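J.: Model the structure of this input:
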Amino acid sequence: MGFSEDPELQPFLFGLFLSMYLVSVLGNLLIILAVISDSHLHTPMYFFLSNLSWADMGFISTTVPNFIVSIQIHSRVISYVGCLTQMSLFLSFGCMDVMLLTVMAYDRFVAICHPLNYHVIMNPRVCGTLLLVSFFFSFVETQLHLFVALHMTNFKDAEIANFFCDPSQVLNLSCYDTFTKNIVQYLVSIVYGILPISGIFFSYYKIVSSILIMPSSGGRSKAFSTCGSHLSVVFLFWGTGIGVYIGSLLSDSSRNSAVSSLMYCVVTPMLNPFIYSLRNRDIKSALRMFYNRII
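T.: From the prediction side, this is the model:
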């Protein structure tokens, strides 16, 4: 259903979404290039950050390009296979964001609470394993949603009150057994919502406890600064996600649903590179070195 049927508003929406998409892709791509080009950033923290940037680029690329094309061709129709494909990719990259943010919280916990054993605990094999586990959980979540969505029997002329195939709304179109569908949704909410955020809270509870007993104020300030960017991204990601969920419960308006999803699916991936680059001296230094190298 998109945002508006007003023909005069379509050029504005086209320019807005195209600009946000280009800024997001360019910003995340610069983070990846900075990490690759600077040997000082070849650490577990920046390894996970570069993968988070890949996930953010994939996340925004599953929704915005299709919406931009639909504005140009003046058609909001999407095929059954295309809808399920978009939903699957959206879930995969979204889950990767969740898992990587959780892994990054664990990485900060080890770095601050066990600094002497950091490189032993977070060795390349462990980092690779954590990344593979994140991929695995993303794959499983996608399959669980497809398991329910593939049982849709009446999907012709169905309307989705958003600018993309929102998984929660697609599942409501399914004619599958309601009890099983609810079980799958609750299971996904617990495993991919409550458990990751609980892990992040626990990690930061330990981090704050360790920081408060540090004798040096300079050490406390440095420890807090290393967590600031990650905490900002966590609050932005989960804050907008929870806002979308609460908004969908309080209002059935398609416009409210689309605007809430815009914050969650587009604005968050666009702001993440700015948060990490503006608050991180290492990233800013690496970007300057990369810029000087290419010119």
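
J.: Only C-alpha atoms from now on, for both contacts and neighbour counts.
T.: Fine.

J.: ok, residue 133 - contacts?
T.: Counting by CA atoms under 8 Å, 6 or more residues apart in numbering, residue 133 makes contact with nothing.

J.: Here is the second sequence; please produce its structure so I can put it next to the first one:
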Amino acid sequence: YALRFAFVLGTTTQYRWMLSEAVFLVCSLAGNLTSPFLFVVHALEFFRGESARLLLASATLHLSKLGQAVFLMMLVVYMYAVIGFQFFKERHTEGTCRTLLNCAVSYLDGGLQSQGLHGPLTVMAPHSLFDSPLTDWFLQLFAMTFLTIFVQVLMAIFTGVIIDSFGELRDRQGEITSHLTEPGHLLSHNTHRDYVNFFVFLLMDCADDGRELTDLEEYIYTEVQRGSSDWLPYRHNLELQKKRAQQGEAEKERGSAAEVVREQLA
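T.: Predicted structure coming up:
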């Protein structure tokens, strides 16, 4: 890590990379000198990979939707905790519903474990349609509705938001990759080397403030200075655009000639 830190320090000016390498170096030294448990910090390097960052981004892309789902989950837990604490307090197991907060935490724990209220509550399945107490029927319905709403619906919505975010990011990345690999794209590998060299030369030329710029160079220089890329060809390079324009004009001329011939024949 000392060699890596020296290499990064000499090859980059990004403070983010230098800070991360400094943290890894300090934790490496502290792990050798004090406690080996500090080596666990190096596991954070896993998130430098493209796949790990994609997974992390999918969990944080739609935070507002995830927050709304969490709010609904907490609201459902609170409502069921109030009902259970008020009407079924004696049917809870020991230490699961002494207070309203204790009851809500027990319900939330049961919901996150996908077991519903069968852990906090002592639910007895009715054995007869007429002989079973009415309380057992209500308690069974109470536990089943919580399991359906919290586990089957709200938890599915929460995980569905993350899965949709992952699919959206994957499609976006695939679109960018396919866009950059188009044969006529400005940044594709099939673009002529002379055109790319001229593009680099033009940018370097525009960066020179020591001479008067032409109108085109001044326009490009202004766009680059304000961080805009509107001046770049979006889909194809200039040669293909010129060829397509010529093909369009030729088709228009052929169409006009065919129309003149039809008028003469008529």
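
J.: TM-score for these two?
T.: Scored against TM-score structural alignment, normalised by the length of structure 2, the superposed chains reach a TM-score of 0.27; 105 aligned residues with a CA RMSD of 5.0 Å.

J.: quick one: the strands in the stretch 151-266 of structure 2?
T.: Along the stretch 151-266 of structure 2, no segments are classed as strands by DSSP state E, counting those that start in this stretch.

J.: can you map out the helices along it?
T.: For the stretch 151-266 of structure 2, the helices defined by DSSP state H, counting those that start in this stretch occupy 155-180, 193-206, 215-225, 238-265.

J.: And the stretch 51-200 of structure 1, by the same measure?
T.: 64-73, 80-113, 118-121, 124-149, 167-172, 178-189, 195-212.

J.: Just tell me which of the ones you listed ends up closest to residue 220 of structure 1.
T.: helix 195-212 (5.5 Å; CA to CA).

J.: what does that closest one rub up against?
T.: Residues from elsewhere that reach helix 195-212 of structure 1 (CA under 8 Å, 6+ apart): 98-99, 102, 105-106, 108-109, 112-113, 220, 223-224.

J.: let's go with 7 Å and repeat that
T.: Under the contact criterion CA atoms under 7 Å, 6 or more residues apart in numbering, helix 195-212 of structure 1 has outside partners 99, 102, 105-106, 109, 112-113, 220, 223.

J.: neighbour-wise, which of those residues leads?
T.: residue 105 (26 neighbours; other CA atoms under 10 Å).

J.: That one: what's it in contact with?
T.: 200, 203 are the contacts of residue 105 of structure 1 under CA under 7 Å, 6+ apart.

J.: Could you check how far it is from residue 168 of structure 1?
T.: Counting by CA to CA, to the nearest Å, the separation of residue 105 of structure 1 from residue 168 of structure 1 is 27 Å.

J.: Residue 132 of structure 1 too?
T.: In this view, residue 132 of structure 1 and residue 168 of structure 1 are 26 Å apart by CA to CA.

J.: now residue 69 of structure 1
T.: Distance from residue 69 of structure 1 to residue 168 of structure 1, by CA to CA: 23 Å.

J.: Test my guess that residue 162 of structure 2 contacts residue 59.
T.: Yes. With contact defined as CA atoms under 7 Å, residue 162 of structure 2 counts as touching residue 59 (5.4 Å).

J.: Of the two, which one has the most company?
T.: Taking other CA under 10 Å, residue 162 of structure 2 and residue 59 do not tie; residue 162 has more neighbours (22 against 18).

J.: Neighbours of the nearest residue to residue 287 of structure 1 once chain neighbours are set aside, how many?
T.: Nearest residue to residue 287 of structure 1, sequence neighbours excluded (CA to CA, 6 or more residues apart in numbering): residue 34, at 5.5 Å. Neighbourhood size, residue 34 of structure 1 [other CA under 10 Å]: 24.

J.: do the same with residue 174 of structure 2
T.: Count around residue 174 of structure 2 with other CA under 10 Å applied: 12.

J.: middle-most residue in structure 1, spatially?
T.: For structure 1, residue 97 is the residue whose C-alpha lies nearest the centre (CA atoms, centre = their mean; 3.8 Å).

J.: residue contacts, it?
T.: Neighbours of residue 97 of structure 1 in contact, by CA under 7 Å, 6+ apart: 52, 55.

J.: If we use 6 Å, what do you get?
T.: Residue 97 of structure 1 makes contact with no residue, according to CA atoms under 6 Å, 6 or more residues apart in numbering.

J.: and it, how far is that from residue 183 of structure 1?
T.: In terms of CA to CA, residue 97 of structure 1 sits 23 Å off from residue 183 of structure 1.

J.: cool, residue 130 of structure 1 as well?
T.: For residue 130 of structure 1, the distance to residue 183 of structure 1 equals 27 Å [CA to CA].

J.: quick one, which of the two is more surrounded?
T.: Per other CA under 10 Å, whichever of residue 130 of structure 1 and residue 183 has more neighbours is residue 130, with 17 against 11.

J.: Look up how far residue 35 of structure 1 lies from the closest residue to residue 278 of structure 1 other than its chain neighbours.
T.: Computed as CA to CA, 6+ apart, the closest residue to residue 278 of structure 1 that is not its neighbour in sequence is residue 284, at 7.1 Å. As defined by CA to CA, residue 284 of structure 1 lies at a distance of 11 Å from residue 35 of structure 1.

J.: neighbour-wise, which of these two wins?
T.: Counted by other CA under 10 Å, residue 284 of structure 1 and residue 35 do not tie: residue 35 has more neighbours, with 22 against 16.

J.: Name the helix or strand for the more buried one, please.
T.: Assigned by DSSP states H and E, residue 35 of structure 1 falls within helix 10-37.

J.: circling back to that earlier point, correct me, but the residue nearest to residue 287 of structure 1 touches residue 286?
T.: Yes. Here residue 34 of structure 1 lies in contact with residue 286, judged by CA atoms under 6 Å, at a distance of 5.4 Å.
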